[in-house]
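Student: after the sequence you'll find the predicted model.
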Amino acid sequence: MTTDALARLSLDPDQLHGIDAWWRAANYLSVGQIYLRANPLLREPLALAHVKHMLLGHWGTTPGQNFIYAHLNRAIRQYDLDMFYISGPGHGGPAVVANAYLDGTYSEVYPDISQDEAGLQRLFKQFSFPGGIPSHASPECPGSLHEGGELGYSLSHAFGAVFDNPGLIAACVVGDGEAETGPLATAWHSNKFLDPVGDGAVLPILHLNGYKIANPTVLARIGRDELEQLLRGYGWTPYFVSGSEPAAMHQAMAAALDAVVAQIRLIQRDAREHGVTARPRWPMIVLDSPKGWTGPKLVDGKPNEGTFRAHQVPLSVSASSPPEHLQQLEAWLRSYRPDELFDAHGRLQPELAALAPAGTRRMSANPHTNGGMLLRDLRLPDFRDYAVAVPQPGVPGIGDTHVLGPFLRDVIRLNQQPRNFRMFGPDETVSNGLNAVFEATNRQWEAALKPNDEFLAAQGRVVEMLSEHQCEGWLEGYLLSGRHGLFNCYEAFIHIVDSMFNQHAKWLKTTAAIPWRRPLASLNYLLASHVWRQDHNGFTHQDPGFIDHVVNKKAQIVRVYLPPDANCLLSVIDHCLRSRHYVNVVVAGKHPAPQWLAMDAAQRHCNQGIGLWPWASSDQRGEPDVVMACAGDVPTLETLAAVTILRRYLPELKLRVVNVVDLMKLQSRSEHPHGLDDDDFDQLFTRDKPVVFAFHGYPSLVHRLTYRRTNHDNLHVHGYQEEGTITTPFDMTVLNALDRFHLVIDVINRVPQAGERGIYLKQKLLDKLLEHKQYIDDNGEDLPEIRNWAWGAQDAGMLA
């Protein structure tokens, strides 16, 4: 539908005047934030002393967003909508701050930013100013659920927020520059996953203003017909609002919103009351307005409004700038007629303040944007009921994630009403061994179905799409709006969301220091199909580096867990699902593997996060000759296999086995709240004995976490060395010197007590490595003594 067609439905004169006045007020506040440190209402002629020395911010998108916000306020009041606002071009921070101030929410959470001239001056000065607030749509701004510092995730967040919120509408402004990012381009397909019965609605508003920092945008240069075909091809019904003349644009935007609200309500009514199951074509709006709308049209003789030059600060004003720039800024500010908008005390005129929705209907006060206010505890089954029986260490296991699956299945069952938990992943829930969840739910799916499909339905607690970006964005939106979730993914490809993780971790850190923000459910990653069991997929699937990336973030936010078996995995996941305001990364295997600890012992071990395993050690009568440390399921297996060789062939050596579940235990407590005190660390790892450490990831990470420890110089870490191919499971460890044979050789090289017997044992091990290579090349599988190895078996040494 075009602007001309929409304009036949019009606002009455009072509504038109009010919306335009609100828009002018928001624009005035936005320009003031970018430029002014004093004289906020221009009570005196503007002087350089009133202007900030450093001008920062983004003007180009801001007036369009103010325009949208003003119209959404009218729709909320007229139709009693439960709606919140996501600023995709979040660098337009002045807009969300201005509107939160105009509707009163900003002053409620920051009383010093009062509704008067003094408060207005503080509002202006704090923007992009030392000790103030960022220029983006940041956590400091009430109503902000989406950090706008990085582009591309707005639409994913919007959909995540409306899942299981049937009365909620997320109005999501998508910048036309943002629309060029891969995550945003994929996110248009979210409409194939939105259930009109149990979920809310997303209203995308594509803000087509033509330019990025220095280039035109693709969607602004492809022609109306092509753009409409593209959006309809994505499954949307677009309503176009285009122009620059304010009165006509107000009329057209109001009519578009009226039509959109009616269409959303019709779709939901048809599905909820009449059982219509066909996938709907949800409406959206394309707002085509000039970049930097209502700003300077010319600066230094060059066009500004409607060009890329309006993107950031369109007009330089300083002692070194041309004097006419100051005059131009004053004229620009006065063009909004602030004397009509604010009273003598600097308060918004009462008739304009009355245009804001009331209470929590204000988008900046909507509780879904401060999700911790709505957060309810998960109902969790007793994880101990799912325990693997471990009568003695080393019993065979079916695969740790296969044990976890029934626990997650019952988490889903227990949280159906209210619907408070979802799992997200890129088409890997079955592959990662979590099939049991489909005994309780389906994958949510609104597109076409075929007879051979499995586990697809309009309502499901698992949401899968082959886009890690999309799954991450959905989950973040779900968490940010007050629910719980889990992201399961192949370990190597979770790197795709590195930057999204960054942004969420920064959000958590920042909000933790904002008193009015409430803690959120943790962002939980379960990484399966990990590096040591991707032998069949080859080098591309072998990368444990996400945990290196995670530990860069603040210690109060990040946690990394490497459970060695299924019972430990159950304990860790239960803890993570109960936790608040963290990012938890759990790495676990899906392939059959030995089980080490009975549930009671596993729970104690996980609670401690690190511990000595007496049943595997032989140093009970004195200080160890060597510490055999391990973190991760395969490193634990290889360490214990190495211990069996050492105990058989070098029985005089005193061995200590230390297993690490909580990786952050390796850091000092002064660096991480989970860290061990130095005395406790020294008791486990000694002050001067060799430590041979088998680690799941890159060896440098362990060194980085322990570099301040007393015995760091004696710490020798085996881990992934960026060696891999399509090979056998055991050969993956051999290629990276993490296997039992290399571990034993390292002990022999570093422990003088190994003596002459050690030299002969080393030769046997080197011969065994050659035999291993020849055997896998001939047979395509590991040696029988590797495949059939068991802890405590008579032939555990494998070298006879």
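Tutor: The structure has been received and is ready for your questions. Just so it is clear, the model here is predicted, and its values are computed rather than measured.
Student: only C-alpha atoms from now on, for both contacts and neighbour counts.
Tutor: Will do.
Student: so what touches stretch 139-148?
Tutor: Contacts with stretch 139-148, where a contact means Cα atoms under 8 Å, 6 or more residues apart in numbering, come from 84-91, 93, 96-97, 100, 105-106, 109, 133, 136-138, 154, 157, 363-366, 369-370, 477, 480-481, 503, 507, 510-511, 514.
Student: list the buried residues of that stretch.
Tutor: Within stretch 139-148, the residues that count as buried by 16 or more other Cα atoms under 10 Å are P139, E140, C141, P142, G143, S144, L145, H146, E147, G148.
Student: would a markdown table of those with secondary structure be doable?
Tutor: Output for the buried residues of stretch 139-148, formatted as a markdown table (DSSP: H, G, I helix; E, B strand; the rest coil):
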| residue | secondary structure |
| --- | --- |
| P139 | coil |
| E140 | coil |
| C141 | coil |
| P142 | coil |
| G143 | coil |
| S144 | coil |
| L145 | coil |
| H146 | coil |
| E147 | coil |
| G148 | coil |
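Student: need the max-distance pair from those.
Tutor: Pairwise distances across the buried residues of stretch 139-148 peak at 13.7 Å for P142 and G148 (criterion: Cα to Cα).
Student: quick one on the thing from earlier: so which of the contacts of stretch 139-148 belong to strands?
Tutor: Counting by DSSP state E, the part of the contacts of stretch 139-148 found in strands is F84, Y85, I86, S87.
Student: how much space between the last one and Y79?
Tutor: Taking Cα to Cα, to the nearest Å as the measure, S87 falls 22 Å from Y79.
Student: got another, please set it beside the one above:
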Amino acid sequence: MSVEPQQVSGVLTDEESRTLDAHWRAANYLSVGQIYLMANPLLTEPLRPEHVKPRLLGHWGTSPGLNLVYTHLNRLIRSRGLEALCVWGPGHGGPAVVANSWLEGSYTETYPDVTRDAAGMARLFRQFSFPGGVPSHVAPETPGSVHEGGELGYALSHAYGAAFDNPGLLVACVIGDGEAETGPLAASWHSDKFLDPVHDGAVLPILHLNGYKIANPTVLSRLPEPELDDLLRGYGHEPLHVTGDDPAAVHRAMARAMDTAADRIAGVQRAAREDGATERPRWPVIVLRTPKGWTGPAEVDGLPVEGTWRAHQVPLSAVRDNPDHLRQLEEWLRSYRPRELFDEHGAPRPDVLACVPDGARRLGSTPHANGGLLLRELPLPPLERYAVPVDEPGATLHEPTRVLGDLLEDVMRGTADRRDFRLVGPDETASNRLQAVYGASGKAWQAGILDVDEHLDRHGRVMEILSEHTCQGWLEGYLLTGRHGLFSCYEAFVHIVDSMVNQHIKWLRVSRRLPWRAPIASLNYLLTSHVWRQDHNGFSHQDPGFVDHILNKSPEAVRVYLPPDANTLLSVADHALRSRDYVNVIVAGKQPCFDWLTMEQAKAHCARGAGIWDWAGTEDGTREPDVVLACAGDVPTQEVLAAARLLRDHLPELAVRVVNVVDIARLLPSEEHPHGMGDFEYDGLFTPDKPVVFAYHGYPWLIHRLAYRRTGHGHLHVRGYKEVGTTTTPFDMVVRNDLDRYRLVMDVIDRVPGLAVRAAAVRQRMEDVRLRHHQYIREHGVDLPEVADWSWDG
């Protein structure tokens, strides 16, 4: 918001109060109409059963409160010339947000067939929660939305993500009192310790306490007001209360609270931006207490409804069959006096629109809710600047994520002025070897700073909080409002955001089908400190299953990459950071890893997604291979190449093909995933009938699931993580899970026809090494010298 907005007293004139109430009543009328009606939208004739939808779906309880907030945000934006966005946490209030965007004209501009007249109102009503229509939640289809309804717990972190690096933006965030009970929401209150009053916008939380969830009271609504105030002040906020059920009084109180909040926010920003204040401010929060289902039926079938949990969804559920319910519905609708609100053609009257802002300042038209409109290309430098030299495969080692950190440092530096790139993660940036970024930006921090602290920066764009939920929410809000970013996380703990990424993928899938939504930057995960290099932390830190979770989702929106070395990581990261409308998951190690490919080779290999490493195998081009050794992931690649070397030494006559897979979706049929291979290409790579021993980074059954329809699936044998882990040596991890080089050689001998007898002695030697390994680590505490000192010398 602007540094010196016009200060408004918060005292409403009678005319302002009247027009605000007209807007609110119109939004309430439209909300009820969406839930119930499929005809007779203006009640130009008595309501009949056939005017009512056969299936009543939707949520009334939160809608009147959301309509009140929307009405008063309109007033605030219009009177002060603000640029604003609202995140609607109670997503079940879909009817309210749709109603308001129709009133202000944004909905009709987005969907021209839903006109602002009686015909358009009828279409608006009919389409809601109706086959072929729109969802009941605040969804991607809703103009002005960046938050899918039903994502309980994430509204506030999304709001802060939208505010970061948006110094002119006010982000209002309505938090339902059911949502306020969730763990992610509780953690996200701490986001104010990361909000920079100089370079960021402001977040105005509006805690909407209507008392109930779907069937139970809510915790915060039952706290005494002093206790709730203590809680909110402890989070760093100064509460402003709006309480009541008398519309005129609530309008006056809401206007006063909104103006007070805006004045306080402007004062904080002015102090930081003009006076150089560095003390962490106390930001306002509005606590809005209104009855659940306010202005709806007070009683139905002799039971109280308004102000109770019975108002949560559809208060009158038998309208088509019960004449009393039909009568109550008509009385309810007419109580809003629709003739005063809409003219004879169904258009909103001028009084209803008196508070509505103009153009892109309308909440349904702000470009910040359609972030692709604001997105700029990320300035990515040429990869050759960071590439590690590779004269021979496997002759040198580098830490892949450390190499990537140098690239990210320059990306951070290249966006210093425009401030549209952030790196987020749960306290692990340095642990994940990405600390080079501190050369361009420190870690965002607004709380106390001690002399012993390092890299804390009140204006930083590296963000760390030990809450994966909050990291995810910040980044989603940042991306949805037109910026770029990367989420770095330990592989085992990214599962914490499983449900959040589900919703984001669904958002992307729906958005792709909406021509008015511009593509946004992809949500990029870097998963490191992975399963095979968590031998020191033990079993609790060993879980590679996030990839399985992601590959269950919409193929058009998900990508999974397992680069085997530093240069392939650079290539994959460059591709992911340039992409749009995807969720990209990159799994890469932070420990020293052999360098296999030059930068030129890495680019070509990553573009293919899977390919033959002819220098690693023993094919001579005159006959088909006897066996295919396949690998995906850095440690499995090392073990496969070590196994290939053992086979070359012990069974030189065997024709071995080595295939490395970077893009896991390549294993899917082309008709199942855009990156999938056709059968002809797949059979050419893996053969239709030769044994394939596949060393995979994660759970082995994923590979079987992806390839189960292939001709050669019966010959496919996959080794991977079998949920066997502990604190041990690095090589013992692969041995325990039968992914080690010696086990892979034994697998080849077991599966290539004729080798079981001819190579029995070789197999026994492999088994002997495994037994010797078992004894050696228990005596010495480190891996066998031939393993620890191994290198490829092909």
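Tutor: It's in. Values in this document were obtained by computation on a predicted structure and should not be read as measured data.
Student: please state their TM-score.
Tutor: The pair, once superposed, lands on a TM-score of 0.98 when counted by TM-score structural alignment, normalised by the length of structure 2; 786 aligned residues with a Cα RMSD of 1.0 Å.
Student: that older thread, what about the ones in strands among the contacts of stretch 139-148 of structure 1, which one has the most neighbours?
Tutor: The most crowded member of those, judged by other Cα atoms under 10 Å, is F84 (29 neighbours).
Student: buried only: go through the contacts of stretch 139-148 of structure 1 for me.
Tutor: When the contacts of stretch 139-148 of structure 1 are checked for burial by 16+ other Cα under 10 Å, the buried set is 84-91, 93, 96-97, 100, 105-106, 109, 133, 136-138, 154, 157, 363-366, 369-370, 477, 480-481, 503, 507, 511.
Student: which non-adjacent residue is nearest N216 of structure 2?
Tutor: Excluding its sequence neighbours, the residue lying closest to N216 of structure 2 (Cα to Cα, 6 or more residues apart in numbering) is W309, at 6.7 Å.
Student: touching, that neighbour and W294? I think so.
Tutor: No: contact between W309 of structure 2 and W294 fails when scored by Cα atoms under 8 Å: they sit 11.7 Å apart.
Student: so those two - more neighbours on which side?
Tutor: Per other Cα under 10 Å, whichever of W309 of structure 2 and W294 has more neighbours is W294, with 24 against 21.
Student: doesn't the more buried one fall inside a helix?
Tutor: No: if the criterion is three-state DSSP, then W294 of structure 2 is coil and not within a helix.
Student: on contacts alone, who are the packing partners of the longest helix seen in structure 2?
Tutor: Ranked by residue count under DSSP state H, the longest helix found in structure 2 is helix 247-273. Applying 3 or more Cα pairs under 8 Å, 6 or more residues apart in numbering; DSSP states H and E, we find helix 247-273 of structure 2 packed against helix 14-36, helix 63-80, strand 237-243, strand 283-289.
Student: export these to TSV and tack on distance to V547 of structure 2?
Tutor: Converted to TSV, those look like this (distance: least, Cα to Cα, whole Å):
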stretch	distance to V547 of structure 2
helix 14-36	39
helix 63-80	38
strand 237-243	39
strand 283-289	39
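Student: nearest to R339 of structure 2, of the ones you listed?
Tutor: Closest among those, using Cα to Cα: helix 14-36, at 10.2 Å.
Student: buried set for that closest one?
Tutor: By neighbour count with 16+ other Cα under 10 Å, helix 14-36 of structure 2 contains the buried residues 16-36.
Student: what of stretch 592-608 of structure 2?
Tutor: Counting neighbours by 16+ other Cα under 10 Å, stretch 592-608 of structure 2 gives C593, F594, D595, W596, L597, T598, M599, A602, K603, A604, H605, C606 as buried.
Student: can you pull out the strands in the stretch 501-650 of structure 2?
Tutor: Using DSSP state E, counting those that start in this stretch, the strands of the stretch 501-650 of structure 2 run over residues 523-528, 558-561, 583-587, 593-594, 610-612, 627-632.
Student: how near is M599 of structure 2 to A387 of structure 2?
Tutor: In terms of Cα to Cα, M599 of structure 2 sits 6 Å off from A387 of structure 2.
Student: which residues are common contacts for those two?
Tutor: By Cα under 8 Å, 6+ apart, the residues touching both M599 of structure 2 and A387 are N567.
Student: now the end-to-end length of stretch 781-792 of structure 2.
Tutor: Across its full length, stretch 781-792 of structure 2 reaches 24 Å between end residues, using Cα to Cα.
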